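Peer 1: would you be able to build a 3D model of this:
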Amino acid sequence: MSMMKRLADSASKESSWQSSLRKNEPCSCLSLCLRVIFLDHTYLHIFIALQDLWETEWSKSGRSTSFTEVDLTAAGAAQVSSAAAVLVGSGKFIDPCHVAHVFVSPRKRAQATMDLLLPSSSDISKEKITFTEVITEWNYGDYEGKTNEEIRRLRKDKGWDKEQEWTVWSDGLEEVTNRLDKLIVHIKTIQKPLMDGKEPADIVLVAHGLILRCFAKRWLGYRLSDGIPMMLEPGAVGILSYRDNNINKPAIHIGTQIRMT
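Peer 2: Modelled structure (predicted):
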């Protein structure tokens, strides 16, 4: 099964909290989980924030979006603001006073997400924000603008379901690997002198679903072609870190010390 077919199949299955956010309704499961979590900032974190939940005209009709510039709808902007109230702030999942730098995809929808998620009134100055093509979405090539059904029909017509999984992409494994590896080196350069936790050291990435999954693979040293089961739901925030606070031991932070309020 192709990567895009797997993504298309999973995209059609929407969880209850995702449905609530799409309708701009309160989401009890998300708020209950995150409002009682306070991250242990003894460790450095790399937060990966997924833009692809927030509504655009294309997402409303189920069209795949990578390089095309599509604005958030008014409903999409309201969704981001609602999520930011839960996710971002003093003592919350992303605490601006602990952030050293933010890297944002230059796509308009990602920039709009960042502006609403981390408003200018927060403790994150403009000097700490970089817009970079390094984390722009993997170019969907022939899949751009197509619905899941159109993608399945295209693959069947061209006989791609049996082989040639990557041939539709206009940028390949090597190109994406190289650009992500350069970003990882840059992030480690920022965080290495901050490992003692005395100054803000967290990194935030605001980007898109496929490229962030690829980033997580490269963070752990896996090839993009390696079949590693992982889930990053639209609108989610994941955490990467370092084992033993050692810059040479990148890890996925699957659990963190919490205290209840």
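
Peer 1: C-alpha from now on. contacts and neighbour counts both.
Peer 2: Will do.

Peer 1: and the strands in this protein?
Peer 2: Under the criterion DSSP state E, the chain contains strands at 46-50, 99-104, 129-131, 202-207, 237-242, 250-252.

Peer 1: I'd like these as JSON lines, with distance to Asp181 and mean neighbour count appended.
Peer 2: Compiled in JSON lines, the strands of the chain are given as follows (distance: least, Cα to Cα, whole Å; neighbours: other Cα atoms under 10 Å):
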{"stretch": "strand 46-50", "distance to Asp181": "15", "mean neighbour count": "24"}
{"stretch": "strand 99-104", "distance to Asp181": "14", "mean neighbour count": "23"}
{"stretch": "strand 129-131", "distance to Asp181": "17", "mean neighbour count": "16"}
{"stretch": "strand 202-207", "distance to Asp181": "14", "mean neighbour count": "25"}
{"stretch": "strand 237-242", "distance to Asp181": "15", "mean neighbour count": "20"}
{"stretch": "strand 250-252", "distance to Asp181": "13", "mean neighbour count": "19"}
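
Peer 1: need those strands in TSV (columns: distance to Met230).
Peer 2: TSV is the format used below for those (distance: least, Cα to Cα, whole Å):
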stretch	distance to Met230
strand 46-50	14
strand 99-104	22
strand 129-131	26
strand 202-207	17
strand 237-242	11
strand 250-252	11
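
Peer 1: this one next, for a side-by-side:
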Amino acid sequence: MSEESGPELWVVRHGETEWSRDGKHTSTTDLPLTDVGEQAATSLAPRLAEVEFDLVLTSPRQRARRTAELAGFADAQVDGDLVEWDYGDYEGVTTPEIRETVPGWTVWTHPVPGGESADQVSARLDRVAERVRDHQRSLVFAHGHSLRVLTARWLCQPADEGRFFKLDTSTVSVLGFERETPALLKWNS
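Peer 2: The predicted structure follows:
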């Protein structure tokens, strides 16, 4: 990696699932992609085929692994640190439903009963960031909130700064450096 540019980290959010489409928090529930999700994941292949990656990782959840496969990376290494934020008691529940009993709730600002804290999620994704910084260009397939935390941590920010990075399904984003400063190079494209 050149001193000018540093390593790049390409992040891909998995394709649509029934619950992502419906706004339900999905962490440990291992849902398949919808037909729309499969088509969108397949459409990523030509965009990613032109780039040479020296490390490709995926969350162990089938939605991420299937997205990696359809995008042309069936041999992606499974990394358990890339799993989605554990939503505990809020698994399968939408934000409006949670707010019926906890007004103003967001994963960024409130506790997640029975799930992970922001510090726990940060610790996992710090390990991913450290691992990929040893490579010129890495690609990871994972989930909405986990990738947003990974982005915040890449940029040397606390996990809750991930709230500023809206991330749609089947999108490609690129993290890197401007000289020695971690930078956001491309987002949600």
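
Peer 1: on that earlier part again, tell me which of the strands of structure 1 lies nearest to Val80 of structure 1.
Peer 2: Smallest distance to Val80 of structure 1 across the strands of structure 1 (Cα to Cα): 10.9 Å, for strand 46-50.

Peer 1: the closest one aligns to what range in structure 2?
Peer 2: Alignment of strand 46-50 of structure 1 against structure 2: residues 9-13, by TM-score structural alignment.

Peer 1: nearest to Leu7 of structure 1, out of the strands of structure 1?
Peer 2: strand 46-50 (14.5 Å).

Peer 1: packing partners of that closest one?
Peer 2: strand 202-207, helix 209-219, strand 237-242 (3 or more Cα pairs under 8 Å, 6 or more residues apart in numbering; DSSP states H and E).

Peer 1: export those as JSON lines, with columns for distance to Ala11 of structure 1.
Peer 2: Shown next, in JSON lines, are those (distance: least, Cα to Cα, whole Å):
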{"stretch": "strand 202-207", "distance to Ala11 of structure 1": "17"}
{"stretch": "helix 209-219", "distance to Ala11 of structure 1": "10"}
{"stretch": "strand 237-242", "distance to Ala11 of structure 1": "17"}
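
Peer 1: I'd like to know which of the ones you listed lies nearest to Gly159 of structure 1.
Peer 2: Short answer: helix 209-219, nearest of those by Cα to Cα, at 23.3 Å.

Peer 1: and the closest one against structure 2, how far off on average?
Peer 2: Following superposition, helix 209-219 of structure 1 is found to deviate from structure 2 by 0.8 Å on average (mean Cα distance after the TM-score superposition for structure 1).

Peer 1: and the angle from that helix to strand 202-207?
Peer 2: With axes from the mean of the first three to the mean of the last three Cα atoms, to 10 degrees applied, the angle from helix 209-219 of structure 1 to strand 202-207 works out at 140 degrees.

Peer 1: what sits against the aligned partner of Ala123 of structure 2 in structure 1?
Peer 2: In structure 1, the residue matched to Ala123 of structure 2 (TM-score structural alignment) is Asn178. Counting by Cα atoms under 8 Å, 6 or more residues apart in numbering, Asn178 of structure 1 makes contact with nothing.

Peer 1: can you list contacts of the match of strand 46-50 of structure 1?
Peer 2: With contact meaning Cα under 8 Å, 6+ apart, stretch 9-13 of structure 2 is reached by 64, 132, 137-144, 147, 167-176.

Peer 1: now with 6 Å, please.
Peer 2: Contacts with stretch 9-13 of structure 2, where a contact means Cα atoms under 6 Å, 6 or more residues apart in numbering, come from 137-143, 169-175.

Peer 1: tell me which stretches of the stretch 51-200 of structure 1 form helices.
Peer 2: Using DSSP state H, counting those that start in this stretch, the helices of the stretch 51-200 of structure 1 run over 57-60, 74-87, 108-117, 148-158, 173-191.

Peer 1: nearest to Leu30 of structure 1 among those helices would be which one?
Peer 2: Nearest of the helices of the stretch 51-200 of structure 1 (Cα to Cα): helix 74-87, 8.1 Å.

Peer 1: can you point out the buried residues in that closest one?
Peer 2: Gly76, Ala77, Ala78, Gln79, Val80, Ser81, Ser82, Ala83, Ala84, Val86, Leu87 (16 or more other Cα atoms under 10 Å).

Peer 1: matching the first one against structure 2, which residue comes up?
Peer 2: Using TM-score structural alignment as the criterion, Gly76 of structure 1 maps onto Gly37 of structure 2.

Peer 1: contacts only, for its match.
Peer 2: Gly15, Glu16.

Peer 1: how much space between it and Ala152 of structure 2?
Peer 2: Distance from Gly37 of structure 2 to Ala152 of structure 2, counting by Cα to Cα, to the nearest Å: 26 Å.

Peer 1: could you do Asp119 of structure 2 as well?
Peer 2: Taken as Cα to Cα, the span from Asp119 of structure 2 to Ala152 of structure 2 is 12 Å.

Peer 1: settle it for me: which of these two has more neighbours?
Peer 2: Using other Cα atoms under 10 Å, the more surrounded residue of Asp119 of structure 2 and Ala152 is Ala152, with 23 against 12.

Peer 1: my guess is the more buried one meets Arg163, correct?
Peer 2: No: counting by Cα atoms under 6 Å, Ala152 of structure 2 sits too far from Arg163 to count as a contact (8.9 Å).

Peer 1: the closest residue in space to Ser117 of structure 2 that isn't next to it in sequence: neighbour count?
Peer 2: Once flanking residues are discounted, Ser117 of structure 2 sits nearest to Pro111: 6.8 Å by Cα to Cα, 6 or more residues apart in numbering. When neighbours are counted by other Cα under 10 Å, Pro111 of structure 2 registers 14.
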